[in-house]
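# Have a look at this prediction, sequence included:
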Amino acid sequence: MSNLARKHEQQSVENYNQSVQVKPQRLSEERRAVITPGEKILVAIFAMVFCFLAVQIVSTQAAVYDVNKEVQQVESTIDKQEKANNDLKLQVSELSTYERILEKAKELGLNLKEKNVKVVEQ
C-alpha cells in the first residue's frame, strides 16, 4: 500500500474511533437522566411516609366523627331529660297550689278552722 492509502485508512479509523467515542459520551449523558437506585429508595420511603400519614389523617377524622356523633346523641338525651324535668316541675307547681290542697282536704272530710291556721313564711 502506498502512504496515501495508509493515511486515508488511518484517517477513516480515527474518524470511526472519534464517532464511537462520541456515542458513549452521549449514552453516559443519557444515563445520568435515569433515576438512580438511591433516588428510587428515597421516592419509595417518601411514598410510604405519605401513605402512612394519609391513613393516620383518615383514621383520626373517623374517630372525630364518631365522637361528635356520640356528643350529639348525649346532647339530645340531655335536652329530652330537661324537657321532662320542666314538665314535672310544672305539674308540681300546679298540684301544690293552695286552692287544690284546700279542695282535696274538703274531699277527705277535713274542715278549715280559722283559729287553728298558722302562717309560716318561707
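Received, thanks. Computed from a predicted structure; not experimentally measured.
# hey, let's count contacts and neighbours off CA atoms from now on
Fine.
# what's the single longest helix in the protein?
helix 37-95 (DSSP state H).
# And Asp79, how close does it get to Gln73?
10 Å (Cα to Cα, to the nearest Å).
# here's the one I want to compare it with:
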Amino acid sequence: MRPYNQGNLATNINPKQKPKQKVLQKKRTVIRPGISGGEKLMYFFAVILFVSVLSSVIARYTMISSYNYQIIQAKKDIKKMSESNGELKVQIDALSKPDRIREVAQQMGLTKNDDTVRVVKDNRTSN
C-alpha cells in the first residue's frame, strides 16, 4: 500500500539519511597467556630426546643383565665340569693301578714274560 502523504504527519516521505560516521577502531594486540609455537616445538624435541636417551639406557641395562645371567650359567657349568673331571680322575687312578691291570690280564689269559720287557731309563733332567 502506498502511504497517504497528503495530510498524514505520521509518515516521512523523504527521510533524511544520516551520514555514516566512520568509526576508527584501534588495533588491539591481544597477548594470550600460554606457550608459543616455537616453545612447543622445542619442548617436543626435548621430550623426544629424553625418551630416546632413556630407552637406550634401558636397552643397555637389559643387555648387561642378560650378560650377567650368561656369566652365572657359565660359572655353574664350569663348576659341574670340574666336579666331573675330578670324578673321572679318581676313576682313572682306580683303573690304572698295576695290580688291577695284572688281574684283568690274567683273566683274559695273558701271561707275564720278563724276557721281552725292556725298561729304558732316561738320564735327562727336566726343569
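Looks like it came in fine. All of these numbers come straight from a predicted model, not from anything done at the bench.
# Overlay them and tell me the TM-score.
Put the two chains on top of each other and the TM-score (TM-score structural alignment, normalised by the length of structure 1) is 0.59; 94 aligned residues with a Cα RMSD of 2.8 Å.
# average offset between the longest helix of structure 1 and structure 2?
On superposition with structure 2, the mean distance recorded for helix 37-95 of structure 1 (mean Cα distance after the TM-score superposition for structure 1) is 1.5 Å.
# same for the following helix or strand past that helix, what does it pack against?
Where DSSP states H and E defines the elements, the next helix or strand beyond helix 37-95 of structure 1 is helix 98-107. Counting contacts by 3 or more Cα pairs under 8 Å, 6 or more residues apart in numbering; DSSP states H and E, helix 98-107 of structure 1 packs against no other helix or strand.
# contacts for helix 98-107 of structure 1?
Leu95, Asn111 (Cα atoms under 8 Å, 6 or more residues apart in numbering).
# Quick check: buried residues in it?
Buried residues in helix 98-107 of structure 1, counting neighbours by 16 or more other Cα atoms under 10 Å, are absent.
# Lys83 of structure 1 corresponds to which position in structure 2?
For Lys83 of structure 1, the aligned position in structure 2 is occupied by Glu83, per TM-score structural alignment.
# List the contacts of that match.
Per Cα under 8 Å, 6+ apart, neighbours of Glu83 of structure 2: none.
# With the one 3 residues further on instead?
The neighbours of Gly86 of structure 2, taking Cα under 8 Å, 6+ apart as the test, come to nothing; the list is empty.
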